[in-house]
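In: pasting the structure only:
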């Protein structure tokens, strides 16, 4: 079994027309490729919640802060298609940049507030790129529902906000983070970790889990987060970009876990930026 690979809006529209004529609901799983079990879990959830599933594979140039990072991002289309084939995905949409951003494209979708903190504060313009491409992909796939992982929890909340604000009519479904056996959150960037960095990388999740446990017990966020960051650096991380307790609803900073909250972190190890978050 192989996955139909569609590369143009016209080819995608032809499939969508047929499905819609049959009264079938379309779900979408947007990805940038380099698929792992986390992505595949989203596809399975989408199949359980829609009649047809389109997985998109598009390395979006507008959400990278450096050309070098964009160029280094893994491109593994054929192996991605092989991973999707046993699941029976209805289509893999792999557009070229000009299919998403045709000549003369001059529009940016920007979500304020949610994007001013955490990754947004350290990666200027990143979430404008995310919001713009997600809006385009929602429109091109005509999806009724879309599935995103909670590992990128800030992104999940941004996409929920833009879908609601722009009346896109897409229900955005969050799915739990999938982890390796040692706790490291699955990420397409993990393949870039050299062996020593990969061995040390699970310290990020371990520190977050212990800090979250302390916060649930009433500990203050400032001291708890500072201690967790120091532990992460001691484990071999070169830099902890941020480690913060924030409310789930609007990502406002919290001094204590007095509302539904998550603990968020971004850190660098072996030249690779990893992010993670856990519920508190």
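Out: Noted; the coordinates are in hand. In this text, all values refer to a predicted model and were calculated from it rather than measured experimentally. Numbers count the residues shown, from 1 in each chain.
In: Could you use CA atoms for every contact and neighbour count after this?
Out: Fine.
In: Is it correct that residue 158 falls within a strand?
Out: No: applying DSSP: H, G, I helix; E, B strand; the rest coil, one finds residue 158 to be helix, outside a strand.
In: For burial, what's the neighbour tally of it?
Out: In terms of burial, residue 158 registers 21 neighbours under the definition other CA atoms under 10 Å.
In: show me what contacts it?
Out: 111, 114, 115, 127, 131 (CA atoms under 8 Å, 6 or more residues apart in numbering).
In: now do 10 Å
Out: By CA atoms under 10 Å, 6 or more residues apart in numbering, the residues touching residue 158 are 110, 111, 112, 113, 114, 115, 127, 128, 130, 131, 250.
In: are any of those residues buried, and which?
Out: Neighbour-count burial within these applies to 110, 111, 114, 115, 127, 128, 130, 131; the criterion is 16 or more other CA atoms under 10 Å.
In: Dump these to CSV, plus secondary structure and distance to residue 140.
Out: Shown next, in CSV, are the buried ones among the contacts of residue 158 (DSSP: H, G, I helix; E, B strand; the rest coil; distance: CA to CA, whole Å):
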residue, secondary structure, distance to residue 140
110, coil, 19
111, coil, 20
114, coil, 25
115, coil, 24
127, helix, 20
128, helix, 18
130, helix, 15
131, helix, 14
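In: Residue nearest the middle of the protein, spatially speaking?
Out: residue 152 (4.2 Å; CA atoms, centre = their mean).
In: Helix, strand, or coil at it?
Out: Residue 152 ends up helix, using three-state DSSP.
In: Can you list the buried residues in the helix or strand encompassing residue 69?
Out: Using DSSP states H and E, the element containing residue 69 is helix 67-72. Buried residues in helix 67-72, counted by 16+ other CA under 10 Å: none are found.
In: and here's the other structure:
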């Protein structure tokens, strides 16, 4: 595995790969890799000739400075896992390499920036699109792989790709879960034993809605799912909503198709998100 930390060096590597006619898959990450990330690497290896993984903890997408400071950075372990899982190139730049002083980003995300994650994390997706655009420009991938756990992020990036007519195909990959159902996340390592045990409620609430979708009204489904969070003081629910799969508009009719239920909740001081496709 080749490790590069500048865009100039990356450009040389990408140029050499392109000269050989090889296709390139990109897996953008913020490090603290787990099996969910590695499943994206596996997908890339299956679909592209060369797999590039980026590790960059992007400061512009954190609305909470403490969250940024506490984000795990086990870089030696990350490198070992990527080597063991067939990554070809690791792009690991510093902040100064990706951002110039006083730089601005004027792209407007649109409706997706004001609902669900956009409502609770204002400015988050502007930062996401800013860095993903930069990574696409640096790597010039044929394909880029994203996990379903961050489904709203996938929709936002997909919109950006269309708006800028970027020549990259986005591949959405299934959520990878722990044996008890908790979606794998880099934040899970910050949960203590009691919080970790409690965190499975996110999955249980999603599963309840999916399994009982035709038994109750939307209001009843919402109420019963919310009740699962009310019984534990460690949990602070932000939202659990049934939405259109393509627009994330909240839905209240059983006749609708292509639905997804999304949840965000603090478990102690750790904010977790999850979702489940209903259709």
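Out: Structure received. Since we're looking at a predicted model, the values are computed, not measured.
In: still on that earlier bit, for the residue nearest to the centre of structure 1, give me its contacts.
Out: Going by CA under 10 Å, 6+ apart, the list of residues near residue 152 of structure 1 reads 119, 174, 177, 187, 264, 275, 276, 277.
In: which pair in those spans the largest distance?
Out: The most widely separated members of those, counting by CA to CA, are 119 and 174 (18.4 Å).
In: To which residue of structure 2 is the residue nearest to the centre of structure 1 aligned?
Out: The equivalent of residue 152 of structure 1 in structure 2 is residue 150 (alignment by TM-score structural alignment).
In: Which stretches in structure 1 count as helices?
Out: Along structure 1, counting by DSSP state H, helices occupy 9-21, 37-49, 67-72, 77-84, 97-100, 119-122, 126-141, 153-165, 195-200, 203-216, 221-234.
In: Tabulate these (TSV), appending distance to residue 259 of structure 1.
Out: Below are those laid out as TSV (distance: least, CA to CA, whole Å):
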stretch	distance to residue 259 of structure 1
helix 9-21	42
helix 37-49	28
helix 67-72	36
helix 77-84	39
helix 97-100	39
helix 119-122	21
helix 126-141	25
helix 153-165	17
helix 195-200	32
helix 203-216	11
helix 221-234	13
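In: Ok, which of the ones you listed comes nearest residue 58 of structure 1?
Out: Between the helices of structure 1, helix 97-100 lies closest to residue 58 of structure 1; by CA to CA that is 8.0 Å.
In: Show me which positions of the closest one end up buried.
Out: Neighbour-count burial for helix 97-100 of structure 1 [16+ other CA under 10 Å]: residue 100.
In: which bit of structure 2 covers that helix?
Out: Alignment of helix 97-100 of structure 1 against structure 2: residues 95-98, by TM-score structural alignment.
In: hmm, who's touching that stretch?
Out: Against stretch 95-98 of structure 2 from outside (CA under 10 Å, 6+ apart): 5, 6, 7, 8, 56, 57, 58, 59, 131, 134, 135, 138.
In: check contacts around the residue opposite residue 78 of structure 1 in structure 2 once aligned.
Out: Counting by TM-score structural alignment, residue 78 of structure 1 corresponds to residue 76 in structure 2. Applying CA under 10 Å, 6+ apart to residue 76 of structure 2 gives the contacts residue 32.
In: how close does residue 76 of structure 2 sit to residue 4 of structure 2?
Out: 15 Å (CA to CA, to the nearest Å).
In: same deal with residue 216 of structure 2?
Out: For residue 216 of structure 2, the distance to residue 4 of structure 2 - CA to CA - is 54 Å.
In: give me every residue that touches the residue lying closest to residue 249 of structure 2 once chain neighbours are set aside.
Out: Spatially, and ignoring its direct neighbours in sequence, residue 249 of structure 2 is nearest to residue 243 (5.2 Å; CA to CA, 6 or more residues apart in numbering). Applying CA under 10 Å, 6+ apart to residue 243 of structure 2 gives the contacts 249-252, 256-262, 277-278.
In: corresponding residue for residue 243 of structure 2 in structure 1?
Out: Match for residue 243 of structure 2 (TM-score structural alignment): residue 246.
In: Next: residue 126 of structure 2.
Out: Residue 126 of structure 2 maps onto residue 128 in structure 1, with residues paired by TM-score structural alignment.
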